[in-house]
Structure formats: structure tokens, C-alpha cells
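> have a look at this prediction, sequence included:
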Amino acid sequence: MPDTVRIASINVNGIRAAVRNGMLRWLDEADVDIMALQEVRATAEQLRAALPGWELINDEALAKGRAGVAIASRTPVTEVRRGFDGDGVDAAGRWLEVETDLGGTGLTIVSAYVHSGEVGTPKQEAKWAFLDAMEKRMPQLNAPGSHAVIMGDLNVGHRELDIRNWKGNVKRAGFLPRERAYFDRFFGPVGQTITGVDGSTGTGLGWVDVGRRFHGEIDGPYTWWSSRGKAFDNDTGWRIDYHVATPALAERVRGYWIGRAPSWDTRWSDHAPVVVDYAV
């Protein structure tokens, strides 16, 4: 058995387009064992055709061609859960949990795609409701000693380090103080009272932002770049794709990297994969 398992979170921006544009070549080189996919925009049959040879679990959005999450694994999946139980939240195609095995230890994997939101519109109300549901679900997955990871395009830059042009985005969805305060609580010490960047108070949930812990206090590294101007070439990006791990799993991290394409014209998605090696 290998010493590590390599897990990637990838917003594919349409799995069929990603495969046409070179995703499979990247997968061969990256040697990934498990993938959490977002914005799949495909049926289960289309997903199987795009990714032959993988065990695939998906959750389609209600609207065709929109959203959609999936988990692709080289190891057997033992349990599947979709959405949030009993919350009435718009989670179709946005929250998928599976149980698998990490060298004899149970591992919960979540593929999440948070709404992008838009200030002053129903889109932002849906985002608030989804973040509320996440905040309610996360403590249930973080029992002492548990191994769980929530991965995906969470559509929030938590800190100023996470967005190159943060000053120009403080009033826009994705960097609103209220959105960022959720993440203050997600990553705050478990059980402690946390004062968010917006002044609100709540309880810390004790999860670990793997990327920030691994890279420390530096800008980025970014995972998404706007198609406007020269954002990719200038690395004017956002870090909105995450591995959010329980403390026990975070202690198993052995490597973390962003699969940023070498150039704009070699990208197969507008997001870069976020890849983490966890000790087995």
C-alpha cells in the first residue's frame, strides 16, 4: 500500500469541456487517487463516459447544465449522502458526502459548491442559507479524532491574503465581511467564542484550512482567475477552492499544491486543481 493518498478538489467548469481540453492528460501526470468535482454540468451517464475507470458518485443540479458535484475514487465508497437533511436548502448539485477508507481508517469526503451569490438579490439569500446549513452540518462531521475533508469551490475568499485585489472587492459577493465571518467560525478554535470580521460573534468549529496552514502568511496561492484582462497572466486571482479538514486529518497532510496551468491557453478550466497528499 502506498504511504499517501492523493486527493484533489477540482471545479471543472463542465466535465465534458474539461476532458476535451486536456483534463485526462493532467490526471495521468498528477496520479490522483480521489477527486471532488464541482460544476460538473453533466448527467451520471455523461460523467461515466468522460471519466472511464473511476468509481463515480454524483449529485446533479435540478436545472440542466448548471452546478453539479461528484466524487471520483479509485477506492470503494461505502456510504453516500446528498444535500442537507431536513433543512429545505437549495443544495441539489452542491453538497455530496461519501464514506471511504484511508488505510483502515474511515474517511468522510465532501464535494461542495457554494453559491456564487450577488449582493441584494435572491442569489445572495440562497448563499446565506447554504452557509448556514454548512455551519450546522460541520460540527456533526468533526467528532474528536474523526477524519473528514470538505473540498470544493466555496466561493468565499476568507482573508485579504486570499484575493489579490481585495480592496476592490469588499462590497462584492465572495469577499463580503459577513461571508468571511462564517470562515472565521469554521476555522476558529473549537468551542471558543469567535468574533468575525463583520463584528458578529459565534462558536468556533475547529476545522483546518489546509492551504493556509501549509503555505503560511503569503498571498494566495490562488485557484481562480477572472477571464477579464490579463488576470491569469498577472496572477490577479482569488483563493476560493479549499481543502477544509478535521484536525486529525490535517495532521496527516504531507503535501499541498495548486495545479496552475503553465499558460492561459493550456488551461482546461477557469479554476486550478487543489491537490493534497494525506498519509495513510
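Happy to help now that I have it.
> can we go C-alpha only for contacts and neighbour counts from here?
Fine.
> name the nearest residue to the spatially most central residue of the chain, sequence neighbours excluded.
By CA atoms, centre = their mean, the chain has its centre lying nearest to residue 152, at 1.3 Å. Leaving out its chain neighbours, the residue that sits closest to residue 152 by CA to CA, 6 or more residues apart in numbering is residue 112, at 4.8 Å.
> gap between residue 247 and residue 205?
Distance, residue 247 to residue 205, by CA to CA, to the nearest Å: 11 Å.
> and the strands in the stretch 151-280 of the chain?
Assigned by DSSP state E, counting those that start in this stretch, the strands in the stretch 151-280 of the chain fall at 193-195, 201-203, 208-209, 224-225, 237-238, 241-245, 253-258, 274-279.
> packing partners for the last one?
Right, the one you point to is strand 274-279. For strand 274-279, the packing partners by 3 or more CA pairs under 8 Å, 6 or more residues apart in numbering; DSSP states H and E come out as strand 4-11, strand 241-245, strand 253-258.
> adding another structure so you can compare the two:
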Amino acid sequence: MLVVTSVNVNGIRAAAGKGFAAWLAGTAADVVCLQETRAQPEEVPAGLFDGWHARFAPCLSAKGRSGVAILSRAEPEAVRTGIDDDEFAGSGRYLEVDLPGVTVGSLYLPNGTVGTPKQDEKDRFLASFAPYLALRRAKAAAEDREVLVCGDWNIAPAEADIRNWRGNVANSGFLPHEREWLAGLFGGGWVDVVRAQHPGVDGPYSWWSYRGRAFDNDAGWRIDHHVATPGLGARARSAVVERAPSHAERWSDHAPVTVVYGP
């Protein structure tokens, strides 16, 4: 069995004091992919990752922004950062590790805003990331290993993935060209593991705005994905969004997404 969790912590230092430390101490995951850590490795609270092999890709261009990490019970065989694009080198957007039989990536895809340079940046990332994934998949196949890319993809694939999809058709994260890009990955053989485990239903959502009563009303988005090569996707046994019991008990605006993969 391989248990993998992905979660955008919305700042590791803040999350640690709100309940993330207790969650991490109790998780049964073999691998935990973190996004939006917003910290350099030396800034992580002392002892937080004790017992884990921790690998980091912090944002070097703007401290306190972005950042991804991967925690694993087993020591990685290899570690790589970035997507082979100089623009995003040191941006804290992508990190991957090789573990026995599988490459696991932690992704924090840019969050765009329509009509601004942020959306242009997001679109450029999409243009570079698709061929990177194709190359990584080909190399992994040659090595007889699977690939799993977890993280905050900042794109909801379909209407079932946003409670208020009609009000978001012109917003970043649900733009037609973004959904087409993601559909191209899924149509090209990558597996949306959570959707495969929860067909024909709304959600399960993994992000809720802090504004209003979005969490209480479950007015969320499903933007935190496990995207796997077919062999690994077929091994998924369960996929659960670890939604907090109440708004007050949240330690991030995202919830952990945990998938159990069988042998």
C-alpha cells in the first residue's frame, strides 16, 4: 500500500500553530505533498518534520511566497525541482522525488486573475508544464515506474467541481482554455484519481473561501488533484478529502486530499 496526501497549507508557520502539527503527527500517509509553504527550510518550526525525510523547493525570487515540499517516510532516491523552464526556476512551484517504483510531484500551479499579468504567467506555466509532464512520463515508463503529481492545480475540471460554477465561468480557475488544457492531460492518459473514485457527484470540494459562509455551506472548489499515470491510477482504492469538522477547526483554506494506492 502507498498512502499519499496533498494539501495547500496556506503558510506552514501559521498552519503549524493552528492544527497542522497535530494532523501531521496523526496521519498514516507515507508521503505528504505540501504547497504554499511560504517559508525557507530554516524557517519551518523546529521539530515539525521530525521523523520525515523532508525535501523543499522554496520560492527564491520572493520570500514568503509560494513554496512546495514533500515529506516521505522513505528516503528519496532522487530529487528534482522546477519544470525545465528558466522563467519558473526558483519560483517554488514544483518539486518531485523518486521513491521505489514511483515518482511523486508536489505542484503549486500559479493562481491567475483575468486581465492581469498573473493570468499571463499562469498561461505560460501551463504551456511549459504540459510538455514537461509528457517528458517525465516517458522517462518514467522507460524506468518502469509510475508518476503521481499532487497539488493545488488551481483549475476546476468541470461544473461538478465548483458549487457556484455559473458565477465563475469568467474567472481564473474555471476559464474554458484552462479546463481544455486539463482535459487534454486526462484525455492523453493521465488519470484524475479523485474524480475516478467519486464519479457522477458534485465535489468532493477541497478549497473554500474564508469569506462569508463558504465552508459552512460547502460552497467550494475541487482544485487539489492527484494526477497519475494509468497504472498507478488503477491501483487507487479510496480517495478522501479530510474536511475539518468545523470552520473554527480549519488550519488552511484547503483540506488534505488523501488517496490509498494498492500494491
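Nice, thanks for sending it over. Everything quoted here is computed from the prediction, not taken from an experiment.
> so what number do they get for TM-score?
After superposition, the two chains reach a TM-score (TM-score structural alignment, normalised by the length of structure 2) of 0.94; 256 aligned residues with a CA RMSD of 1.3 Å.
> returning to what we had before: I'd like the helices and strands packed on strand 274-279 of structure 1 as a markdown table, with distance to residue 27 of structure 1 and mean neighbour count appended.
Compiled in a markdown table, those are given as follows (distance: least, CA to CA, whole Å; neighbours: other CA atoms under 10 Å):
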| stretch | distance to residue 27 of structure 1 | mean neighbour count |
| --- | --- | --- |
| strand 4-11 | 10 | 24 |
| strand 241-245 | 18 | 26 |
| strand 253-258 | 13 | 17 |
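> about what we covered before: name the element the residue nearest to residue 152 of structure 1 belongs to?
Counting by DSSP states H and E, the element that carries residue 112 of structure 1 is strand 105-113.
> ends of stretch 216-235 of structure 2, what's the gap?
The straight-line separation of the ends of stretch 216-235 of structure 2 (CA to CA) is 33 Å.
> that stretch corresponds to what range in structure 1?
Matched against structure 1 by TM-score structural alignment, stretch 216-235 of structure 2 falls on residues 233-252.
> list the buried residues for that stretch?
235-250, 252 (16 or more other CA atoms under 10 Å).
> again, but for stretch 65-80 of structure 2
For stretch 65-80 of structure 2, by 16+ other CA under 10 Å, it's 65-72, 76, 79.
> nearest to residue 5 of structure 1, of the strands of the stretch 151-280 of structure 1?
strand 274-279 (5.4 Å; CA to CA).
> map residue 55 of structure 2 onto structure 1.
In structure 1, residue 55 of structure 2 lands on residue 57 (TM-score structural alignment).
> give me the element its match is part of.
strand 55-59.
> hmm, who's touching that strand?
With contacts defined as CA atoms under 8 Å, 6 or more residues apart in numbering, strand 55-59 of structure 1 is touched by 44, 47-48, 68-77, 80, 82, 92-96.
> just the residues you listed: which are in strands?
Here DSSP state E is the test, and the contacts of strand 55-59 of structure 1 give 69-73, 80, 82, 95-96 as lying in strands.
> so which residues of the stretch 151-263 of structure 2 form helices?
Under the criterion DSSP state H, counting those that start in this stretch, the stretch 151-263 of structure 2 contains helices at 176-187, 193-197, 230-233.
> which stretch of structure 1 lines up against the second one?
Looking back up the chat, that one is helix 193-197 of structure 2. Counting by TM-score structural alignment, helix 193-197 of structure 2 corresponds to 210-214 in structure 1.
> still on that earlier bit, in a markdown table: the buried residues of stretch 65-80 of structure 2, plus distance to residue 113 of structure 2.
Putting the buried residues of stretch 65-80 of structure 2 into a markdown table (distance: CA to CA, whole Å) gives the following:
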| residue | distance to residue 113 of structure 2 |
| --- | --- |
| 65 | 17 |
| 66 | 16 |
| 67 | 20 |
| 68 | 21 |
| 69 | 25 |
| 70 | 27 |
| 71 | 31 |
| 72 | 33 |
| 76 | 36 |
| 79 | 31 |
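> list the contacts of the match of helix 193-197 of structure 2.
242-245, 250, 253, 255-256.
> in structure 1, what residue corresponds to residue 247 of structure 2?
Aligned partner of residue 247 of structure 2 by TM-score structural alignment: residue 264.
> in contact with the residue nearest to its match when sequence neighbours are not counted, which residues?
Leaving aside its chain neighbours, residue 264 of structure 1 sits nearest to residue 232 (6.6 Å; criterion: CA to CA, 6+ apart). Each residue near residue 232 of structure 1 by CA under 8 Å, 6+ apart is listed here: 225-226, 264.
> pull the contacting residues for the aligned partner of residue 165 of structure 1 in structure 2.
Under the alignment (TM-score structural alignment), residue 165 of structure 1 maps onto residue 164 of structure 2. Counting by CA under 8 Å, 6+ apart, residue 164 of structure 2 touches 219-220.
> wait, the residue nearest to residue 152 of structure 1 sits on residue 155?
No: counting by CA atoms under 8 Å, residue 155 is not a contact partner of residue 112 of structure 1; they are 10.0 Å apart.
> hang on, the earlier thing: which residue in structure 2 aligns with the residue nearest to residue 152 of structure 1?
Checking TM-score structural alignment: residue 112 of structure 1 goes with residue 107.
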